[in-house]
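Visitor: Here is a sequence together with a model predicted from it:
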Amino acid sequence: MAAASNRAARLTKLVSDLKKRYKPTAPPQRALFETILFATLLENSPPDVADKVFSEIESSYYDWNEVRVSSRSELAEHMKVLSDPNGSADRLKRTVQSIFETFYKFDLEELKKQNLGQAVKTLEGFDGVTPFVVSYATQNGLSGHAIACNGGVLIAMQVMEIITEAEAKKGIVPGLERAIPKSKGVEAMLVLHEMGVEVGRNPYGAAAKKLLTELDPSCKDRLPKRPKPPEPAPAEEAPAAKAPVTDKKGPKESDDKKAPPKKAATPAVDSKAKATPTKPAAPAKKAPDKAPEKKPAAKAPAKKVETKKPAPKKAAQAAKKPASKKPAAASSTAKKKPATKASAKPAAKKAADKKPAKRKPK
């Protein structure tokens, strides 16, 4: 409870100090739909600059439907004077598209008839809206009590230790609406916004540091510090890591150079290579041994020559002689059959010898 009361007191003091510095003017009143779109441009930019850009967009396009179908880059061309042209163009296009897809029209006046809490939930459901847009539309479009805080306001309050880092990431300042009454809400929002624009333009610059130390002298040690870029360092070390790989190739080349001495062992391989041809030489000698075995087979046709057409009677006589020998062959094994062929040859020769013997008596 003491921390909450301390926060409220510090918020009240901060707003009163800012009123002495800035004398902003209230923005013109617009319909709820236009108020939401204006808030997408106002975030992080001065109110007078955002108002000029909004008027230029209204005059440059036929209607909001043409804005809806336009590209982000085209919209950003009209927003170059804003602090964040690309971000503002993205928020504007997404918000217009989301509202059209929800209501199929560009008029949200009916939300004013609803309960404030229900209307705020509807605003939070639109794509592209930020906590800043919701708070600004609640205050200026729905007549609610909400104070919008841009990114620079959150940075300043975190440096002053009014809010925590977690609260800054969520984009909220708890207790702000309780510390500032509704009657002074619009003025408080405007002076806080001016501070946020100046700090958010360059949190690490001399102007921002001077402003923060003047508002809170105790924050000298908590001023925003430009983060050191650690990512580029590993990127540069990556090629250095590849360098050893190239060095490893060097040793490999040296090993290759040492390889020639190892070739001294190659004579053993050559001796083996010489030994291998001797093995096929052995089968080469066996080939001629088998060749003579085939020659007797070539003599087979000689048998046909012997079987010339002699006198049939003599052939019959020669056939009768081996017939008497066949019983003996039958008693022997089947392997002796070639012997019968051998015996047939001398029988044929005897028959040939006997022929001239018969012719002598004539």
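Guide: Structure's in. What do you need?
Visitor: Could you use CA atoms for every contact and neighbour count after this?
Guide: Will do.
Visitor: mind listing what's buried in the one helix or strand residue 355 maps to?
Guide: Taking DSSP states H and E as the criterion, residue 355 maps to helix 337-359. Going by neighbour count (16 or more other Cα atoms under 10 Å), the buried part of helix 337-359 is 344, 347-348, 351-352.
Visitor: got another, please set it beside the one above:
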Amino acid sequence: MAASNRAQLITKLHTVLKKKYQAPPTQPTRPMLEHLLYACVLEDCPADLADGGFAKLEQDFFDWNEVRVTTVTELSHVLSRLPDPVKAARRLKENLQAVFEEFYTFELDHLKKENLGKAVNKFEKMPAMTPFVLGYTVQHGLGGHSIPVDFSAMMMMLATEIATQAEAKSGRVPGLERAIPKNKGIEFATLLHIAAVGLSGDLKDKKARETMDAVNKGSSQRLDDWIASKKAAKRRGVKRKAEAKAKAEADAKAAAEAARLAKIAAAEKAAKKAASKAAAKKKSTTRPEPVKSVSASTSKTAKSKSTKKVAVTAKKAAKKPAKKAAAASKKKPVKKSTAKKPTSKKSTSKKPATKKPTAKKSAAKKATATKSKSASKKASKKTAAKKSPAKKKPTKKKGVKKAASKKSSSRKLTKRKPR
């Protein structure tokens, strides 16, 4: 909407309000904090009910700090005559808490001496501060030019097309302070609040509807359409909530059913595992004896094979030295007999020559016998040396024993006298 058209509608609204409604007496002078708290109670509420509720707060509580620490339910009981006591009690308590946290005191009159913009910025930062409370505090407490507009007044502004939907959401009507001068600001705000509260209390209020139609024709019809659309939106919201709730319940049921099936499947799986483990235990208890006998038999066979191999190797080792000894015995007596022929020649002069060959043969047989014995002993010692590899030195002693046996055999041959 153009600024000129809006300004014309605002001035027309002001003139119609003055004709239809009568302004109440001016508000008494209050401290800065009480203006703020009274605005919390007055929002969307008739002035007489707000005055009664505010007076009861001052009567029932010792100071505003006690109100600050009181619960919302207790405050709503005190403000029970208000149209929406819970909202008013919450707004009052939260703004008291914000003021205490911002200034650490309830004495705010020093803000009147400061710059208006700084004070307004401090109040705007408070989380529970509404446009109506801020505008009323600036207008009555700080002496600035600001027209408070609550939800009820904004509904009239929408119906008369002074404000748009976007502006109504923000809670501010641009150009309102320019169209209404400062000296008439309190009067306009008071008359607008009276008409708006009457309409919000009774949507069929003739006086308020006539006022809107006088400002802009068709305002009452637009109000009905807006209320109908709002109700339809509420129904849609309720329907969406019901659908969301039903969907959530269905999802919860499906999840519960899935969890139940999962539990059953897990129980069946656990039962199968337990059965398989039990079967495996039974098999393990029945199989160990045959396994042990097989292992024992295999170990026995392995041991027997190893002993047989050792015996065969020992026999082979015994045969080889025996053969070598036999071959050596066959070769050596010939040399000895040839070397010791002179002794036999000397004895021929004393004994007959027919008995010489017999003595040589017997001596050779004895030498072979002694050599075979020594060879068998050597073979047995070699097998023992193979079994005990640590003892390898006796090999030298065997050579000494061979020499000793040779000497003994030669001595026996020389000592023997011919018969």
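Guide: Structure received. Since the model is a prediction, treat every value here as computed from it, not as a measurement.
Visitor: picking that back up, mind giving me CSV with the buried residues of helix 337-359 of structure 1 and columns for distance to residue 214 of structure 1?
Guide: Listed next are those as CSV, based on distance: Cα to Cα, whole Å:
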residue, distance to residue 214 of structure 1
344, 142
347, 147
348, 146
351, 151
352, 151
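Visitor: Which residue is the nearest non-sequential neighbour of the equivalent of residue 94 of structure 2 over in structure 1?
Guide: Correspondence of residue 94 of structure 2 to structure 1, assessed by TM-score structural alignment: residue 94. The shortest distance from residue 94 of structure 1 to any non-neighbouring residue, by Cα to Cα, 6 or more residues apart in numbering, is to residue 128 (5.0 Å).
Visitor: Which residue in structure 2 aligns with that neighbour?
Guide: Aligned counterpart of residue 128 of structure 1 in structure 2: residue 128 (TM-score structural alignment).
Visitor: how about its match, secondary structure?
Guide: Following DSSP: H, G, I helix; E, B strand; the rest coil, residue 128 of structure 2 is assigned to coil.
Visitor: what's the distance between it and residue 179 of structure 2?
Guide: 28 Å (Cα to Cα, to the nearest Å).
Visitor: Same check on residue 130 of structure 2?
Guide: Taking Cα to Cα, one finds residue 130 of structure 2 at 22 Å from residue 179 of structure 2.
Visitor: which residues sit in contact with residue 76 of structure 2?
Guide: By Cα atoms under 8 Å, 6 or more residues apart in numbering, the contact set of residue 76 of structure 2 is 85-86, 88-89.
Visitor: How about the secondary structure of whichever residue in structure 2 pairs up with residue 326 of structure 1?
Guide: Aligned against structure 2 by TM-score structural alignment, residue 326 of structure 1 finds its counterpart in residue 377. On the three-state scheme (three-state DSSP), residue 377 of structure 2 is labelled helix.
Visitor: And for residue 377 of structure 2, the neighbour number?
Guide: Using other Cα atoms under 10 Å, residue 377 of structure 2 has 15 neighbouring residues.
Visitor: For the helix holding residue 355 of structure 1, name the packing helices and strands.
Guide: Judged by 3 or more Cα pairs under 8 Å, 6 or more residues apart in numbering; DSSP states H and E, helix 337-359 of structure 1 is in contact with helix 312-331.
Visitor: Quick one: map residue 44 of structure 2 onto structure 1.
Guide: Residue pairing (TM-score structural alignment): residue 44 of structure 2 is matched to residue 44 of structure 1.
Visitor: Which residue is the nearest non-sequential neighbour of its match?
Guide: Nearest non-adjacent residue to residue 44 of structure 1, counting by Cα to Cα, 6+ apart: residue 197, 5.4 Å away.
Visitor: Show me what secondary structure element comes after whichever helix or strand that neighbour is part of.
Guide: Element membership for residue 197 of structure 1 (DSSP H and E) is helix 185-201. Elements were assigned by DSSP H and E; along the chain past helix 185-201 of structure 1, the next helix or strand is helix 206-215.
Visitor: Can you show me the helices along the stretch 101-250 of structure 1?
Guide: In the stretch 101-250 of structure 1, the helices defined using DSSP state H, counting those that start in this stretch lie at 116-124, 131-140, 151-159, 165-170, 176-179, 185-201, 206-215, 232-262.
Visitor: Now the first one: buried residues?
Guide: Pointing back at helix 116-124 of structure 1 there. So for helix 116-124 of structure 1, counting by 16+ other Cα under 10 Å, buried means 119-120, 123-124.
Visitor: for it, packing partners?
Guide: Contact here means 3+ Cα pairs under 8 Å, 6+ apart; on that basis helix 116-124 of structure 1 packs against helix 131-140.
Visitor: what angle sits between the helix it packs on and helix 116-124?
Guide: Here helix 131-140 of structure 1 runs at an angle of 140 degrees relative to helix 116-124 (axes from the mean of the first three to the mean of the last three Cα atoms, to 10 degrees).
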